[in-house]
Structure formats: structure tokens, C-alpha cells
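Peer 1: when you get a sec, could you give me coordinates for this:
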Amino acid sequence: MAAALIELRLEATRSDDVRAVLEPVLHQGFATDVAFHRARGLPGGREQVLWLHHLVNGAVLDAITIPVHPGSKVGEVVARAASKLTA
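Peer 2: So this is what the prediction gives:
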């Protein structure tokens, strides 16, 4: 599913029709994640959730394509970074 979402996001840069459908879904998903973060009393706020999104999206891309550092364990790197971002 992650690969399909990446493909859709790439296609949305080329097609206004795809963008019109996908953009509200992505925006609502982000808003839902921010609300969840706040409701659980997790440290940080909207900006930290945005950082986490970028972190995870990069990790997913690395996991399903050619990794930038083949020896690293993406899950462990994400966990360490997320812990530091929300400390």
C-alpha cells in the first residue's frame, strides 16, 4: 500500500484530477494525526507531527526502493529519531 500511495502522490504532480482527489485525503489524514497526537497528550505538536510524517515517508521510500544506507535498519533509525523528536 505504501508503494501505491507514493505512486499516487507522484501522479498527482502530473494530473490535476488525481491531485483534486488525493490532496484532501492527505490533508485530512494529517489533521487526524495531529488531533490524535494532542488527544493522547504526546509531547510536541503540529510541527513535530509534520516532522514525523516526513521521517516516516522517507523511511518508507527507503524500505521499498533502493536504501541510501543498505546496512541500516530503517525501523530502528525511525524509532530513535521519533524518540528524539518528541522528547
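Peer 1: rest of the way, CA atoms for contacts and neighbours
Peer 2: OK.
Peer 1: what separates the residue most central in space within the chain from Val18, distance-wise?
Peer 2: In the chain, the C-alpha nearest the mean C-alpha coordinate belongs to His53, at 3.1 Å (Cα atoms, centre = their mean). His53 sits 21 Å away from Val18, going by Cα to Cα, to the nearest Å.
Peer 1: swap in Ile66?
Peer 2: 26 Å.
Peer 1: likewise for Glu7?
Peer 2: Using Cα to Cα, Glu7 is found at 11 Å from Val18.
Peer 1: who has more neighbours, these two?
Peer 2: Val18 (15 against 11; other Cα atoms under 10 Å).
Peer 1: from Thr86, how far out is that one?
Peer 2: 33 Å.
Peer 1: same thing with Ile6?
Peer 2: Counting by Cα to Cα, the gap from Ile6 to Thr86 is 26 Å.
Peer 1: and this one, so I can compare the two:
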Amino acid sequence: MRQNPARRTALLDGAIEVLAREGSRGLTLRAVDKEAGVPIGTASNYFAHRADMLAQVMQRILERLTPEEAELADTMAAKPSAELVRTLLQQLLERTRQERSSHLALLELRLEATRRPELNAELTRFFSAQLEANIDFHLGAGLPGDRTGVVLIYLAMLGLIVDDLTVPELLTPHRTDVLIDAMVTRLLRA
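Peer 2: Now for the predicted structure:
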């Protein structure tokens, strides 16, 4: 396997764009090569097989969606409170909008996982680890709420994000900041 990190990143970013635009059926090594602007056949030098590429795509999406350390540190300088949770959730929604392709690619992977047990297992491990990390972060930061409240926030935000990305007109009559405020107040009892 090739070891050029910049080219691997370009290929993974290309795979994310293909997944977001064309779905999992459009995700071929040739399509990834074309999207990444590399010679045809390059992706096959970087990924042993499709499952290997999808696992690496999930990790690349995580990198793209993780907030900048300095930005997160600035946000977390505030006193732990319901208002801080609201700010974090609003920032999450903004990152989602900026990284639209990453979230759409994850949605495509979720759908593909319903048909492929091996991908389902990998995706379950991936999302379980992310959910546990989010719960640990929330509770470790002394933010209001308990484990169940954090899981409920996760589920509510996932629904909001899916609608915001796929049918944003549905949310037009509702302000997302008001919805996020209600989530925090009701689900975290804050």
C-alpha cells in the first residue's frame, strides 16, 4: 500500500464527495480517482478493498467534523452551563452545514450498512465510539444533564441535522436556535 499522506487524504476526500453526490452505488475506485484528480488506478494502490476504503472514509469524516482544538478551547473557557451546551450544539450545526458532504456521506454509509452486515458492524463500532466520546466529553466537562440526557440530545440533533441537510424547507417555519434551546431545556432539564 502506498504511503503518500497527502494523496491518501485527497482520495478519501474524493470518496466523501462521491458518496455525498452519487451514493454508495456510485462509489467506485475509478470515480474516486476522477474526483481526486489523480491517474486512474491510483486508489487501488491505497486501499486493499472497498471495506478498507470505507473504514478510512469514516475516519477522514471524523477528522473533517472535529472542531479545531483552539476553537473548542475558546468555547470551553465558559462556565459549564445550559448556555454552553446550546453554544456547542449551535456550533455543531454550523460545522454540519459547512461539512455538508461529510454528513451526507455518513448518511449514505448508514443506508449501505443496512444491506451489508460487515459495514454495519464497522459503522456500529464507529458510531458507538463517537457517542461514548461525546458522553464522556459532556459529563467530564461538568455540563448539565446525565448520560441519558446526552443520548437524547444526540438523537434529537441527529434528526435536526438530517432534516437540515435533506429537507431544510421543513424547518423553515422553525428557528433552529429555538429548537436547540428547547432540546437543552427539556432533555437536560437545564
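Peer 1: quick one on the thing from earlier: which strand or helix spans the residue nearest to the centre of structure 1?
Peer 2: Under the criterion of DSSP states H and E, His53 of structure 1 resides in helix 46-64.
Peer 1: for the next helix-or-strand element following that helix, buried residues please.
Peer 2: Using DSSP H and E, the helix or strand that directly follows helix 46-64 of structure 1 along the chain is helix 74-85. Judged by neighbour count (16 or more other Cα atoms under 10 Å), helix 74-85 of structure 1 contains these buried residues: Val74, Val78, Ala81, Ala82.
Peer 1: please enumerate residues in contact with helix 74-85 of structure 1?
Peer 2: Gln48, Trp51, Leu52, Leu55, Val56, Ala59, Asp62, Ala63 (Cα atoms under 8 Å, 6 or more residues apart in numbering).
Peer 1: give me the buried entries from those.
Peer 2: Among those, those classed as buried by 16+ other Cα under 10 Å are Gln48, Leu52, Leu55, Val56, Ala59, Ala63.
Peer 1: report the longest helix in structure 2, please.
Peer 2: Taking DSSP state H as the criterion, structure 2 has its longest helix at helix 117-140.
Peer 1: residue range for that helix in structure 1?
Peer 2: Across structure 1, the stretch matching helix 117-140 of structure 2 (TM-score structural alignment) is residues 16-39.
Peer 1: gap between Leu119 of structure 2 and Glu112 of structure 2?
Peer 2: Taking Cα to Cα as the measure, Leu119 of structure 2 falls 8 Å from Glu112 of structure 2.
Peer 1: anything in contact with each of those two?
Peer 2: Contact criterion Cα under 8 Å, 6+ apart; residues shared by Leu119 of structure 2 and Glu112: none found.
Peer 1: helix, strand or coil for Ser102 of structure 2?
Peer 2: helix (DSSP: H, G, I helix; E, B strand; the rest coil).
Peer 1: for it, give me its contacts.
Peer 2: Contact analysis of Ser102 of structure 2 by Cα under 8 Å, 6+ apart lists Ile16, Glu17, Ala20, Ile61, Arg64, Leu65, Thr96.
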